[in-house]
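> Sequence plus the predicted model coming up.
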Amino acid sequence: MREPIIHHEHPELEYNLWGNNHLKYKGILFTGTIFFDDTNPVSYVEYKNGEYDGNEIAYHQNGQLAEKNFYHEGRYISGKMIYENGQLRHNSENENIIFDEDGLITKKNNVWYYKSGKARLIAEDLKTEIYTEAGDLAILIETVRDDSKRIPVFQTTYYHQVLIKDYNNLTDHIYLYPEDNFEFRQLIFVHVNAWIIEVFRSVNRTEAIHIVNKMISESDNRLKQNLDYRIESVEKTFIHNSKIFIKLLEKGEFDNNDHNFNRSFSKLIF
């Protein structure tokens, strides 16, 4: 460890509230090591001139190494993350692969996977495909170039019967690491809500409202489980926003779709 070695709650440390940089000790940009004694071994991070510089080492409560990162002048250079059971989650040398606690691939490049190994979401330059666990295509987002206007136009296809049957494949928390569920849920709900809007516009308004209420009920049931606080926050926010979503649907806020304004087209396939 780079000296001096200071406890992270030392009263003469001045933290930057907006980030990890510009840490000061006794009014001077800090060079040394900050340690955290809530784990055994202790976790620590090295600084130089107020910036992360050197090792950042963190441990789980059971003593298992959790993170080992290396920085140079505030810039992340390399590192790895490890689960409490010792399974590697992520290594910067294989930066496009994320494993779960069982050693199964959660995400590789721009593809998210189910625990079964089947693709859940495939993101490419000009299209995104979202699948159910059974392997059925549920949502297809394509980018269509308009050379005359030089503005990309997005065309989304919703496979209604597939979504009605298995939409919860897309919304369930199937990953063991909370951040992965958080990231995927934030990504997927935009598309699921857009599907519901299309159902409301062109199929059956009662059915659309029923789908949202069913999703709210499912989130209520998830909240009865022992969820990570970040996932619990996602569920509570979803319930709150979904109730507002229903009111907006009922007021007709989504009845019109100006393609010239939002540069997107949608269609339902039955």
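Nice, thanks for sending it over.

> CA only for contacts and neighbour counts going forward, please
Will do.

> Touching the helix or strand encompassing Tyr158 from outside, list them.
Using DSSP states H and E, Tyr158 falls within strand 151-159. Residues outside strand 151-159 that contact it (C-alpha atoms under 8 Å, 6 or more residues apart in numbering) are 137-146, 195, 263-270.

> longest single helix anywhere in this structure?
If you go by DSSP state H, the chain has its longest helix at helix 178-202.

> just checking, what packs against that one?
helix 168-171, helix 205-222, helix 229-251, strand 264-269 (3 or more C-alpha pairs under 8 Å, 6 or more residues apart in numbering; DSSP states H and E).

> If we use 10 Å, what do you get?
Under the contact criterion of 3 or more C-alpha pairs under 10 Å, 6 or more residues apart in numbering; DSSP states H and E, helix 178-202 touches strand 137-146, strand 151-159, helix 160-166, helix 168-171, helix 205-222, helix 229-251, strand 264-269.

> angle of it against helix 205-222?
Angle, helix 178-202 to helix 205-222, by axes from the mean of the first three to the mean of the last three C-alpha atoms, to 10 degrees: 160 degrees.

> buried set for helix 178-202?
Under the neighbour-count criterion of 16 or more other C-alpha atoms under 10 Å, helix 178-202 has 178, 180-182, 184-185, 191-192, 195-201 buried.

> Tell me how far Phe36 lies from Glu14.
Using C-alpha to C-alpha, to the nearest Å, Phe36 is found at 16 Å from Glu14.

> related to what we said a few turns ago, what is the nearest of the buried residues of helix 178-202 to His240?
Distance ranking of the buried residues of helix 178-202 against His240, using C-alpha to C-alpha, places Arg185 first at 15.3 Å.

> so that closest one touches Thr171, yeah?
Yes: because the distance of 6.3 Å satisfies C-alpha atoms under 10 Å, Arg185 is recorded as touching Thr171.

> what's around Asn241, how many residues?
The tally of other residues near Asn241 (other C-alpha atoms under 10 Å) stands at 13.

> Presented hereafter is structure B, for comparison with structure A:
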Amino acid sequence: MLLLFSILFLIAGIFCVGYTILIISYSGAGTAFLWFWILAAIGSFLAFALFTLLHTKHVFFHRIWYYAFSVLFICGAAVFLLVEGNIFYGGMGKAAPKADYMIVLGAQVKGRTVSKALKNRLDTALKYLLDNPQTTVIVSGGQGRGEEITEALAMRNYLADKGIDTERILLEDKSVNTYENLVNSKGIIDSREASDSSSVKVVVVTNRFHVFRALSLARTQGIKVVQGLGAPNDDILTLHYYVREFFGVVKDVLQGNMKWYGHVNVR
């Protein structure tokens, strides 16, 4: 059993090192959440060394410790798979036409240019907006490190260049995370609706890995009639994004920012 654990941790460590190198080569050492793969690699190699040492020294443990470790591992894996299942399924939803508002969530801007992830979101939003000319779009995102303009302004410029009338584009340029994206965007909707805004139809556009959390946050903040529209993920970074999103969901649930709804694309 010790030898099996040793081999598994060695494989995990090699994989984490390889994936870390791939991420750095593809998107740079400043990629958000890169630290996870580095720590995972270090932890895996330390565990490999520990279990190898115990095996070579012929150290044996009572069966209860193996059972305890197995139960903890299975419980952790079950929670991870439950969350990831909702994240994956959430990104498969389709948005019905004729929404009143669309909220496009911001992502990294490189100087004044939208990143690939943000371009995917904007291209997905663009198709819907061209098909539904009555929909008003809120582009949501403040200004982060390395960004010369706000994400919202970069998004408005991109959509305007593609033919969307700027009068249809509302800027939310203060938010720094998904929670603030939805809170501030709801504030804009509320300010424009003379009556109760709870019946307003809203579509949230983000990358597929992000749809589940975005919808849960939106519904928790009182956006009741809301659907998700998932943009393509970056193929190379897909695993990275889905693992990162697991921690994002857990964080927002623990902080009370979102309730656990499971994925429901409300129409």
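Here it is on my side, so go on. Everything numeric in this text was worked out from a predicted model, so none of it was measured.

> Just give the TM-score of the two.
Once superposed, the chains reach a TM-score of 0.29 (TM-score structural alignment, normalised by the length of the second structure), with 129 aligned residues with a C-alpha RMSD of 6.1 Å.

> hmm, back to that, now the contacts of strand 151-159 of the first structure: which count as buried?
By 16+ other C-alpha under 10 Å, these give 137-142, 195, 264-266, 268 as buried.

> rewinding a little: looking at the helices and strands packed on helix 178-202 of the first structure, spot the one closest to Ile57 of the first structure.
helix 229-251 (23.0 Å).

> helices and strands around that closest one, which ones?
helix 178-202, helix 205-222.

> Including distance to Leu65 of the first structure, could the ones you listed go into CSV?
CSV is the format used below for these (distance: least, C-alpha to C-alpha, whole Å):
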stretch, distance to Leu65 of the first structure
helix 178-202, 18
helix 205-222, 30
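
> of all those, which lies closest to Glu46 of the first structure?
With C-alpha to C-alpha as the measure, helix 178-202 is the member of these nearest Glu46 of the first structure (25.3 Å).

> Out of the helices and strands packed on helix 178-202 of the first structure, flag the one nearest Lys107 of the first structure.
helix 168-171 (14.7 Å).

> For the lengthiest helix in the second structure, buried residues please.
Using DSSP H to define each element, the second structure has its longest helix at helix 63-90. Using 16+ other C-alpha under 10 Å as the test for burial, helix 63-90 of the second structure gives 83-84, 86-90.

> Compute the inter-axis angle for whichever strand or helix holds Ala12 of the second structure and helix 63-90.
Element membership of Ala12 of the second structure [criterion: DSSP H and E] is helix 2-27. Calculated by the same axes, to 10 degrees, helix 2-27 of the second structure forms an angle of 30 degrees with helix 63-90.

> tell me the angle the helix or strand that comes right after helix 2-27 of the second structure makes with helix 2-27.
Sequence-wise, the next helix or strand downstream of helix 2-27 of the second structure (DSSP H and E) is helix 34-56. Counting by the same axes, to 10 degrees, helix 34-56 of the second structure lies at 160 degrees to helix 2-27.

> before we move on, back to that, out of the helices and strands packed on helix 178-202 of the first structure, nearest to Tyr44 of the first structure?
Per C-alpha to C-alpha, nearest to Tyr44 of the first structure of these: helix 229-251, 24.2 Å.

> any idea which helix or strand comes after that closest one?
helix 259-262.

> coming back round to it: got the buried ones among the contacts of strand 151-159 of the first structure as CSV, with distance to Ile164 of the first structure columns?
Supplementary listing: these in CSV, determined by distance: C-alpha to C-alpha, whole Å:
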residue, distance to Ile164 of the first structure
Leu137, 12
Ala138, 10
Ile139, 12
Leu140, 15
Ile141, 18
Glu142, 21
Trp195, 10
Ser264, 23
Phe265, 21
Ser266, 17
Leu268, 12
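
> Which members of those are the farthest-apart pair?
Leu137 and Ser264 (19.8 Å).

> Report the separation between Asn91 of the first structure and His210 of the first structure.
Counting by C-alpha to C-alpha - Asn91 of the first structure and His210 of the first structure are separated by 43 Å.

> So between the two, which is more surrounded?
Set Asn91 of the first structure next to His210 and count neighbours by other C-alpha under 10 Å: Asn91 wins out with 19 against 14.

> Surely the more buried one is in contact with Ala66?
No: between Asn91 of the first structure and Ala66 there is no contact under C-alpha under 10 Å: 11.8 Å.

> Can you pull the residues that touch both of these two?
By the contact definition C-alpha atoms under 10 Å, 6 or more residues apart in numbering, Asn91 of the first structure and Ala66 are jointly contacted by 80-82.

> What distance do you get for Val190 of the first structure to Thr171 of the first structure?
Val190 of the first structure sits 11 Å away from Thr171 of the first structure, going by C-alpha to C-alpha.
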